[in-house]
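Enquirer: make a model of this:
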Amino acid sequence: MGGQPRFTVGLTGGIGSGKSTVAELFAARGVTIVDTDQIAHSLTAPGGAAMADIVSQFGPEYADATGALDRARMRQLVFADAAAKTRLEAILHPRIRAATEAATAAATGCYVMLAIPLLVESGSWRARVTRVLAVDCAETVQLARVMARNHLPEAQVRAIMAAQATRQQRLDAADDVITNDAGLDALTPQIERLHQLYLTFSTGMAPNGPQRL
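Expert: Take a look at the predicted model:
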């Protein structure tokens, strides 16, 4: 890249919005996808770079029999204890940022898309990407998708949604929006139009305002 900054898109959306499907469609067009959830999982897998600090901070009971993070136990703790959530983030977030920056620098795709579920909530990611793309759908659609996919009761899904940024907060933070209420046939043309727009931006033309497709 000759030392020039990469054109990067921050992809975000609420649980059940279809971020993974959108990322796969961009990847099929030659875009490098850097998934911060996957990075977090690798950091907290058996032997992961964050596990020693997590066990030191929270105790050995937060590692499972394989040495990976006991996600259910940790999820229960951080939902109930804001200070614990802050301590966990202090361990994970700098490592996630460093791994994301390394993956972006090594990317060979036409541009880089960073899949960041909590982009809006984190506050710091917005300054690290060129544009923000939000995947949007009705909250009733989110609810139905997550209940069917994860076999969770409605109350638990609603609690997860309530802990995330609101739909309006994501829309307000976004430069571009993809609507994912109506299936693949409606999604694909939106992806293609935005991909062409991003290719233009990645070759040096300045972004020219929000796109709602």
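Enquirer: hey, let's count contacts and neighbours off CA atoms from now on
Expert: Will do.
Enquirer: list the buried residues in the helix or strand where Gln169 lies.
Expert: Per DSSP states H and E: Gln169 is located in helix 167-173. Applying a neighbour-count criterion of 16 or more other Cα atoms under 10 Å, one finds 167, 170-171 buried in helix 167-173.
Enquirer: and the next helix or strand past that helix?
Expert: strand 176-179.
Enquirer: can you list the buried residues in the helix or strand following that next one?
Expert: Following strand 176-179 in sequence order, the next helix or strand is helix 184-202 (DSSP H and E). With burial defined by 16+ other Cα under 10 Å, the residues of helix 184-202 counted as buried are 187, 190-191, 194-195, 198, 201-202.
Enquirer: and for helix 184-202, what's in contact with it?
Expert: 6-7, 22, 25-26, 29, 110-111, 178-180, 207, 213 (Cα atoms under 8 Å, 6 or more residues apart in numbering).
Enquirer: now swap in stretch 155-172 and tell me
Expert: For stretch 155-172, contacts defined as Cα under 8 Å, 6+ apart pick out 12-15, 118, 120-121, 134, 136, 139, 143, 146-147, 177.
Enquirer: then stretch 100-118?
Expert: Contact partners of stretch 100-118, identified using Cα under 8 Å, 6+ apart, comprise 6-15, 19, 23, 30-37, 39, 164-165, 198-199, 202.
Enquirer: would you do the same for the sequence below? I want to compare the two.
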Amino acid sequence: MLKVGLTGGIGSGKSEVSRRLSARGAMVIDADKIAREVVEPGTEGLARVVAVFGDEVLRQDGTLDRERLGSIVFADSERLAALNAIVHPLVGARVAELQSRADEHAVVVYDVPLLAENGLAPMYDVVVVVDAADEVRLARLVGVRGMTEQDARARIAAQAAREDRLAVADVVIPNEGSLEDLDARVDDLWAELSART
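Expert: Predicted coordinates for the structure are as follows:
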């Protein structure tokens, strides 16, 4: 089994690369998706988040208001650390469960947004960083995701600096061009990863 850590700053296109690797046969374990699952209604994770942040982080239907919680934690590093202390162990346990299902020849891609921030690079055989300039990421977050510029800048600032992500990379996928350019880069990456299994 080849363990691939895939990361990139918010708005870099990491999710596009993740989808393309999955389509080529990789087993993708998406930490963000799992992080959402562990705070669904009725879970221990959601109960613990509400105990720390209060009922104001819940929507009327009882689901977590991720935008509201995000606006709280991305403006306050101590509050972000408190949230991470709740969510990360739960995500880790679920990742271990999923990983146990992979066969010995699998390419397992761990889609981990905070890989550099949390010093996780040593956990993987290969670290792939999807890279785009901060200005490009900001334009995507505002133009495609509909964030305010202030919120987008706060989220970018809350993550590792671009240089820190690049410092842990074994492979860098530049993503400032077209989706066709990205497809070609992912084809090359898949060939390289497949050859290592």
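Enquirer: TM-score of the superposition?
Expert: The TM-score (TM-score structural alignment, normalised by the length of the second structure) is 0.91; 196 aligned residues with a Cα RMSD of 1.8 Å.
Enquirer: save the buried residues of helix 184-202 of the first structure as CSV, and put in distance to Ala63 of the first structure too.
Expert: Output for the buried residues of helix 184-202 of the first structure, formatted as CSV (distance: Cα to Cα, whole Å):
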residue, distance to Ala63 of the first structure
Leu187, 39
Gln190, 42
Ile191, 40
Leu194, 42
His195, 41
Tyr198, 41
Phe201, 44
Ser202, 42
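Enquirer: what about Ala158 of the second structure, how many residues close to it?
Expert: 18 (other Cα atoms under 10 Å).
Enquirer: now do Phe79 of the first structure
Expert: 13.
Enquirer: can you tell me what it aligns to in the second structure?
Expert: Structural alignment (TM-score structural alignment) places Phe79 of the first structure against Phe74 in the second structure.
Enquirer: quick one: its match from Asp187 of the second structure, how far?
Expert: 35 Å (Cα to Cα, to the nearest Å).
Enquirer: before we move on, what about Ala161 of the second structure?
Expert: Note on Ala161 of the second structure: its distance to Asp187 of the second structure, by Cα to Cα, is 27 Å.
Enquirer: likewise for Val112 of the second structure?
Expert: 21 Å.
Enquirer: figure out how far the strand or helix carrying Val17 of the second structure is from the centre of its chain.
Expert: If you go by DSSP H and E, Val17 of the second structure is part of helix 14-23. A distance of 12 Å separates the centroid of the chain from that of helix 14-23 of the second structure, by Cα atoms, centre = their mean, to the nearest Å.
Enquirer: next: stretch 55-75 of the first structure.
Expert: Its chain's average C-alpha position is 23 Å from that of stretch 55-75 of the first structure, according to Cα atoms, centre = their mean.
Enquirer: what about it, how long is it end to end?
Expert: With Cα to Cα as the measure, stretch 55-75 of the first structure spans 15 Å from end to end.
Enquirer: in that stretch, what's buried?
Expert: With burial defined by 16+ other Cα under 10 Å, the residues of stretch 55-75 of the first structure counted as buried are 62-63, 67-70, 74.
Enquirer: next one: stretch 145-164 of the first structure
Expert: Across stretch 145-164 of the first structure, burial judged by 16+ other Cα under 10 Å covers 145-147, 157, 161, 164.
Enquirer: same check on stretch 88-101 of the second structure?
Expert: Across stretch 88-101 of the second structure, burial judged by 16+ other Cα under 10 Å covers 88, 90-91, 94-95, 99.
Enquirer: widest-spaced pair of those residues?
Expert: Among those, the pair separated by the greatest distance (Cα to Cα) is His88 and Gln99, at 16.1 Å.
Enquirer: next helix or strand past the top helix by length along the second structure?
Expert: Looking across the second structure with DSSP state H, the single longest helix is helix 77-99. Using DSSP H and E, the helix or strand that follows helix 77-99 of the second structure towards the C-terminus is strand 107-111.
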